[in-house]
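In: Need coordinates for the following:
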Amino acid sequence: MKVMSTEEIVNLLDANEDLYIIDVREDEEVAEGMIPGAVHIPLGQIAERADELDATKPYILVCRAGRRSESACGILEEKGFDVTNLEGGMLAYDGELEFK
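Out: All right, here's what the predicted structure looks like:
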């Protein structure tokens, strides 16, 4: 499984790279702020909502600390997706936040 540091994702965001980020945290966690442009799909819904995703795009998965997003990466990898886990999750992320 590929991993990315929070420093790497902040640099990519600062460079205006097209990123496909999925936040697998629960609603109350997401209310505290998300990485700009992220799509919210709670971990419990990843398997059944995988058909909403484009299998030709690389996805970066994020949660609070990196464990749930690691599980989500495993689920999507089994379905043939190109996924990367954000190491340390939102606890390690110190970039901009978006509130939805």
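
In: Only C-alpha atoms from now on, for both contacts and neighbour counts.
Out: Fine.

In: and Asn85, which of the three is it?
Out: Using DSSP: H, G, I helix; E, B strand; the rest coil as the criterion, the local structure at Asn85 reads strand.

In: To compare with the earlier structure, here is another sequence to fold:
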Amino acid sequence: MKQITAKEVEQRLDKGEELNIIDVREVAEVKTGKIPTAVNIPLGLVEFKMPDLDKKLPYIIVCRSGGRSSQATLFLESYGFDVTNMEGGMLAWEGELEF
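Out: Next up, the predicted model:
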């Protein structure tokens, strides 16, 4: 499983890179703030939202601490998606938040 640090994600966003970030936390958790541009798909819905995802695009998967995003990353990887888990999740995020 590929991993990326929260700092690396922040630096790439700061450089203006367009990243495809999927936040797999529950809706109530996301209301406390998410990474700008991240799309919320709660872990339990990832399987059902797979048809909406493009296998040609790389995705960064995020959750609160890295556990649920690891599950989602392994799951999506098994279906041929190019996915990377953000280590430490939102607990490691020091960048801007979007509410």
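
In: how far out from the middle of the chain is the lengthiest helix in the first structure?
Out: Looking across the first structure with DSSP state H, the single longest helix is helix 67-78. Remark: helix 67-78 of the first structure is offset 10 Å from the chain centroid, using Cα atoms, centre = their mean, to the nearest Å.

In: Same question for stretch 2-16 of the second structure.
Out: That offset, for stretch 2-16 of the second structure, works out to 11 Å (Cα atoms, centre = their mean).

In: If we go by neighbour counts, what in that stretch is buried?
Out: With burial defined by 16 or more other Cα atoms under 10 Å, the residues of stretch 2-16 of the second structure counted as buried are 5-6, 9-10, 13.

In: Of those residues, which pair is most distant in space?
Out: Longest distance between any two of the buried residues of stretch 2-16 of the second structure is 12.6 Å, between Thr5 and Leu13; criterion Cα to Cα.

In: Would you mind listing the residues in contact with the residue nearest to Ile35 of the second structure when sequence neighbours are not counted?
Out: Distances taken as Cα to Cα, 6 or more residues apart in numbering place Leu97 nearest to Ile35 of the second structure, at 5.3 Å, with adjacent residues excluded. Residues near Leu97 of the second structure by Cα atoms under 8 Å, 6 or more residues apart in numbering: 33-36.

In: can you check Ser65 of the second structure too?
Out: With Cα under 8 Å, 6+ apart, Ser65 of the second structure has these contacts: 87-92.

In: Distance check, it against Glu87 of the second structure.
Out: For Ser65 of the second structure, the distance to Glu87 of the second structure (Cα to Cα, to the nearest Å) stands at 8 Å.

In: For ChimeraX, write the select line for the buried members of the contacts of Leu97 of the second structure.
Out: To isolate the buried subset of those in ChimeraX, counting by 16+ other Cα under 10 Å, use the following:
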select :34,35
